[in-house]
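Visitor: Here is a sequence together with a model predicted from it:
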Amino acid sequence: MPRLKLSRIALIALTLLSGACSDPEPIRLGFIGGLSGANADLGLAARNGAQLAVEQHNAAAINHGRSVQLIIRDDELNPEQGKKALAELLEQRVDAVIGPMTSTVAMALAPMATEAGVLLMGGPVSTDLLNGRDDQFFRTIGSNDEHARVMATFLNQRHSIKRVSLIVDHRNKAYTDTWAGHFSTRLNALGGRIVHTTVFESSTALDYTQLARQALTEKPQAVLLITSALDAALLINQLRQQHESLIIATAEWAGSGKLVELGGNAVEDVIVAQYINMQDTSAAFTAFKQAFSTRYGEALSFPALTAYNATRVVLQGLTEQRDDETLKQTLLRLRRFDGLQGPIELDEFGDTHSPTFITRIHKGHYLREN
């Protein structure tokens, strides 16, 4: 055989061998959350939870499987910025997106992701306005109708509350209005009522003293805050100054580490709905809690847990996806996933149910009450 032909065969063989031994193309996973501004605690904790899930996946995939590249974008808690962030991720041909972290941004991104055929796995997004849709938006926590009813029942039956004043942040209206609506409906069914609703949009120019004064005009037995952690901490401080013994409660949005960090003594005994059971002693949750603390040097909070669960569900789907399936079809085929605090079971629309943990702040910790 001529020497030139042998050389050509050797070159082809070497090329094929090199291709066979090269690492498979990494999974490109997008992340969208609010990472800047005064209310960035939700997005930053969620980013950390997603990163930890990716790092653990990559560590397990050293000798087999595809590694994951996490591509992070900031939506600034703004729907228009969220659309820009998603457009950038779509240009990079991501396999799926974790996020966003607020319901109002999710409402803007769900149709865009559906049109592009890219799965959007929400973090702590619980508006029921996205329930029952045959789209590309999935999630790993239940919707507001479940959580708000639990809080209304708890306040009425445990504390005999019938007169409640609401303070509602409309910057995340898709979350806050639906939460308030379901809370009001359940409280009415129990013989109570909403005596006053104070509405605002979070900004640096807010007069928290005036907002607290408005909430107390009808002499409520309790004030419920459906706001971010920052606004809740500042409002609670003012409410305590004006009514020291008032019963104060919050929806899940406020229940991050930032509430106890900024609220100090003022938030003692505040009742907080949570997606996370911090008293869980299971091996899986304990290991995750320790790994998170070691990796980031901060206490675990609900955004990190929900984003970690969301990322693991997506990665399992991508790992088990068949050649003739979309990721959506894979997740709907699998349906049941192991969450850190119980199974995650998706319905035909990618929605699920999850427990509500009612907690009380005591010495800077969330203690479970129900």
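Guide: Cool, the structure landed.
Visitor: CA atoms for contacts and neighbours, from now on please.
Guide: OK.
Visitor: mind listing the helices for the stretch 51-200 of the chain?
Guide: For the stretch 51-200 of the chain, the helices defined by DSSP state H, counting those that start in this stretch occupy 79-91, 103-116, 144-159, 173-189.
Visitor: ok, structure two:
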Amino acid sequence: MTLDPMPGDLYHMQDLLDPAEQDVLGRVRAFMADEVAPIADDCWARAEFPFELVPKLGALGVAGLAYDECPGEPPSSMLTGFLALEMSRVDPSISTFFGVHAGLAMGSIAACGSPEQRRRWLPPMGRLEEVGAFALTEPTGGSDVALGLRTTARRDGDAWVLNGEKRWIGNGTFADVVVVWARDEADDTVRGFLVEKGTPGFAASRIENKIALRTVQNADLVFEDCRVPEANRLPGAEGFGDTAAILRRTRSGVAWQAVGVMLAAYGIARDYAKEREQFGRPIAKFQLVQDLLVKMLGNATASLGMVVRLAQLQDAGRYRDEHSALAKAYCTTRMREAVGWGRELMAGNGIVLDYGIGRFVADAEALYSYEGTREINTLIVGRAETGCGAFV
């Protein structure tokens, strides 16, 4: 498949993908255009998830590409990044659903699970026959969750008893399996558990009244003497460092998502500027309008260059915490600026769903905050560059 140029890809970065990777990206691009784009605004407005699209997304065969237990050639980090970008360019909510499932949940099982757990869960999750969630954040623990994790696990014979609460858990209302991180009461070690839907003592409720990523079904989770068999403990999770390793890999995906949002906002604003007339001519003919467009394009292009290099470092085995932290902090900050400039260019029409950009303006706020705030990611980079920790 020969891919059409991607709007806003001024330096032709998508050409870095080989023909087979471009074919995969092309299939996802067609799915997003044909299946997601026509319903994205309506789902967002109603805060409802399009469950009917899950089997179709699974049929694309992209959820399990990174895992040995699933069929297909392992993808490059570049392809994985472009998939996140492509989904976000149409709907950041669908991209977030996919990232939570294929990145955080499947990634935890692949990295920390036993061979039996990987064989049990990864193939059906790769086909999206079963959906995963990742439960780390708590009502009182976000940025400080490494030290402030309050959900507890207590060994009781051949099972573990979980007690505590989690918040902001994407896919949490309907996931078949939730990767739950809890602190072992016996030795204070952070451990991971696979809690299956319907387990007694486990309850999930949807978070209402969100103003961003409304299609994503974020949940509050409660565990009250929830018994999980020892067979569902992730044996490779032996401390928060194992949790952090998973977040390091997925944090780069948020930077790619931010680029997708910027490119979407840029394309919408550019097309609007060519069609919208004021003072007898298209507003694209005004210098100040072109200035806004070029600033948007500059932010997107600089950020795309950063994540492309990040993917190269990942594949070369030279990837460190500060690489993903800087990309997440920088790209989401530039995204926030870019969508604001696009909204500014479209004036009042920019705050309604009818003109396309309003949903991206709102969703950008969630991407800016999740997978580590700008401040926390800044401190990760600062520690790496100075050798001085400044977290507390």
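Guide: Happy to help now that I have it. Here the structure is a predicted model, which means the values were calculated and not measured.
Visitor: Superposed, what's their TM-score?
Guide: Scored by TM-score structural alignment, normalised by the length of the first structure, the superposition of the two chains gives a TM-score of 0.26; 163 aligned residues with a C-alpha RMSD of 6.8 Å.
Visitor: on that earlier part again, with mean neighbour count and distance to residue 51 of the first structure as extra columns, can I get the helices of the stretch 51-200 of the first structure in TSV?
Guide: Shown next, in TSV, are these (neighbours: other C-alpha atoms under 10 Å; distance: least, C-alpha to C-alpha, whole Å):
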stretch	mean neighbour count	distance to residue 51 of the first structure
helix 79-91	18	17
helix 103-116	20	20
helix 144-159	19	27
helix 173-189	20	25
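Visitor: Among the ones you listed, which comes closest to residue 333 of the first structure?
Guide: Taking C-alpha to C-alpha, helix 103-116 is the member of these nearest to residue 333 of the first structure, at 18.6 Å.
Visitor: what angle separates that closest one from helix 173-189?
Guide: For helix 103-116 of the first structure against helix 173-189, the angle by axes from the mean of the first three to the mean of the last three C-alpha atoms, to 10 degrees is 120 degrees.
Visitor: returning to that earlier point: is it possible to get a markdown table of the helices of the stretch 51-200 of the first structure that adds distance to residue 327 of the first structure?
Guide: Shown next, in a markdown table, are the helices of the stretch 51-200 of the first structure (distance: least, C-alpha to C-alpha, whole Å):
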| stretch | distance to residue 327 of the first structure |
| --- | --- |
| helix 79-91 | 15 |
| helix 103-116 | 12 |
| helix 144-159 | 26 |
| helix 173-189 | 27 |
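Visitor: between the ones you listed, which one is nearest to residue 215 of the first structure?
Guide: Closest approach to residue 215 of the first structure among the helices of the stretch 51-200 of the first structure (C-alpha to C-alpha): helix 173-189, 14.4 Å.
Visitor: Figure out which of the helices of the stretch 51-200 of the first structure is closest to residue 210 of the first structure.
Guide: That would be helix 173-189 among these, by C-alpha to C-alpha, at 20.2 Å.
Visitor: Mind jotting down where the strands sit in the second structure?
Guide: 132-135, 152-156, 159-169, 177-184, 190-196, 202-206, 219-229, 233-234, 277-278, 281-282 (DSSP state E).
Visitor: nearest to residue 363 of the second structure, of these?
Guide: strand 159-169 (14.7 Å).
Visitor: Please look at residue 89 of the first structure and residue 30 and confirm they touch.
Guide: Yes. Residue 89 of the first structure is within contact range of residue 30, at 6.2 Å (criterion: C-alpha atoms under 8 Å).
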